[in-house]
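Chemist: missing the sequence, but the structure's below:
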């Protein structure tokens, strides 16, 4: 056995001259083998840092015991919000005796489908998912539900299937942010959002729209733009418009996009917030690492993750019926910093 490979039950059986079944019984404290043999095998396993395959063991016994592994699909690991949601899921799951298996869709529908198939084959007890940006067909989600696998959607919920969901109060968060900028004197507020097939983009756009309408202001520029690179690419043209057409504020669907706007505005010689006000949506670590620090809407990702795990585990354990659609809304909070007056 190579030194860098973990020891297996097969290795222990070979080294001690016993069967794999005997090793398994000893490690599971079975009374079917002698105390001396059990002690010998357990000591050898401990000395060689043997750890049982927990997931494999659960699969072998899944007919009699529920699989206590939750599948989680995140669009991107690098995004602060998704990382904070995952943290909340793991904390709640571990506290209730569950483990988490995580996969990243990379915002791709085909990869999301493959992950769902893998989770189903590995017999996870349920799946928590935020759908990919380009997901417009939902057969893979419906298939899981038809086969008795509970699903809980978070952030980007799927309206194509009747599944449980946890969302933040996107509409009111956007409405509060845009109203704040209007109250500070902004009159031409641009909106950078995600594709409108996503409910979060619709809800945040509606909050933006209604705040302008209520205050008697016309819609300004609306663009599909939801990352820093895109923001840096399209903002120079917008900030080069004539004075009476150029936005005096931007509301962005996430902090990374807002920071791209901030970087571009400063590079072009605009003062923030005196010339241009900017507000994001996340309140991640980057929002306080820029200059000036970013005004943003706090999403409370950890709370979203905890709620999603709570719903799923309750459905797995039967305290919440699997055919009951549960919905939780986590409230947002406007955090005012230096990019708005």
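Modeler: Yep, that arrived. The shown structure was predicted, so the numbers you read here are calculated from the model rather than taken from an experiment.
Chemist: going forward, measure contacts and count neighbours with C-alpha atoms only.
Modeler: OK.
Chemist: what sits against residue 178?
Modeler: 189, 207, 208, 211, 212, 251 (CA atoms under 8 Å, 6 or more residues apart in numbering).
Chemist: Any buried residues in stretch 61-80, and which?
Modeler: Buried residues in stretch 61-80, counting neighbours by 16 or more other CA atoms under 10 Å, are found at 67, 68, 69, 70, 71, 72, 73, 74, 75, 76, 77, 80.
Chemist: Comparison target below:
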């Protein structure tokens, strides 16, 4: 038989006081005597009393919960961000609730509605690859619930944002490939409506233009998702085109790894015949053979800063009295064995 939960009424009955007295004692009300508070707390601990957080949130209109919406959690990228968030929030009075949108705009809207009903105090979100309108996020702001956007931008939506300079990372990668002697550089980009896709594509294009190299439409392909499987067909198409590339700059490390797999199956040497550069610097990237050149971005720091901004907002009463912050981290190119080395003149 399930044991009944201990309530404030149970404690009041045993001490022969009013339930309101117990409630005030547990909340350290200054009007009560110290002896009364100690008796209530001692009995509450003995009986194993735990406050009903849902009831408290309804009473106070505050849940002490921060919602975190991410497209997925299987990759190192989002799991590291969540770890960064948790490590900051753990030292506060708040808890986090992780919600998965599964790259679905409809699911993201449903999650926002649920978080509103649960009276969460703030929401940290990395939008889906399908999200193009942001009225559901504006609804949160209209209810004085701060929204912190991280990783993927929401252009035109005013909020605190923690992003990475994707343009700079892409430009660095392609500029390096050019300097290493590659002349036919292809790009495997992400879903077209994502801010990260657009910025990395623009970095790729500008690096080519800066070097007075032609932009070949057949060298640009876009994947539908971000897993290794999503990069297989687009890579085959690139490597079977009339103008075969001698380098590929990929949207992320998983897509770069799929490019390495297809290239090997075709008998191409890496980096002799084909240089490959990814983006993200996943932990396993250094241990592939050849090890993967990539663009590092500080994912753990993205999570930590996003959480700090949320807590600061909550401390200053949500949306009031403070301009929105735009924080942009700088990525760094990490050169390994999957790309040609730049020859230095003696």
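Modeler: That came through, no problem. Quick caveat: nothing in here was measured; it's all calculated off a predicted structure.
Chemist: Which members of the contacts of residue 178 of structure 1 occur in helices, if any?
Modeler: Per DSSP state H, helices hold the following members of the contacts of residue 178 of structure 1: 207, 208, 211, 212.
Chemist: Give me the distance between the aligned partner of the first one in structure 2 and residue 104 of structure 2.
Modeler: By that I understand residue 207 of structure 1. Under the alignment (TM-score structural alignment), residue 207 of structure 1 pairs with residue 203 of structure 2. From residue 203 of structure 2 across to residue 104 of structure 2, the span is 27 Å (CA to CA, to the nearest Å).
Chemist: quick one: which of these two has more around it?
Modeler: When residue 203 of structure 2 and residue 104 are compared for neighbours, residue 203 comes out ahead with 23 against 16, by other CA atoms under 10 Å.
Chemist: got a list of what residue 246 of structure 2 touches?
Modeler: Contacts for residue 246 of structure 2 were tallied using CA under 8 Å, 6+ apart; they are 182, 183, 184, 185, 186, 273, 274, 275.
Chemist: The alignment partner in structure 1 of residue 123 of structure 2: which element?
Modeler: For residue 123 of structure 2, the aligned position in structure 1 is residue 127, judged by TM-score structural alignment. Using DSSP states H and E, residue 127 of structure 1 falls within strand 126-129.
Chemist: Show me what residue 308 of structure 2 lines up with in structure 1.
Modeler: In structure 1, residue 308 of structure 2 lands on residue 310 (TM-score structural alignment).
Chemist: ok, its match - how many residues close by?
Modeler: 17.
Chemist: how about stretch 254-263 of structure 2, aligned to which bit of structure 1?
Modeler: Going by TM-score structural alignment, stretch 254-263 of structure 2 sits over residues 256-265 in structure 1.
Chemist: can you list contacts of that stretch?
Modeler: 192, 225-232, 235-236, 239, 250-252, 271-272, 276, 278-280, 286-287, 290, 294.
Chemist: circling back: please identify which two of the contacts of residue 246 of structure 2 are farthest apart in space.
Modeler: 186 and 273 (13.4 Å; CA to CA).
Chemist: neighbour count winner among these two?
Modeler: residue 186 (26 against 15).
Chemist: for the more buried one, what are its contacts?
Modeler: Shown in contact with residue 186 of structure 2 (CA under 8 Å, 6+ apart): 219, 220, 238, 245, 246, 247, 248, 249.
Chemist: what do we get in structure 1 for it?
Modeler: Under the alignment (TM-score structural alignment), residue 186 of structure 2 pairs with residue 190 of structure 1.
Chemist: all strands of structure 2, in order?
Modeler: 65-70, 95-100, 122-125, 147-150, 160-164, 185-189, 220-222, 247-250, 275-277, 294-296, 326-329, 332-334 (DSSP state E).
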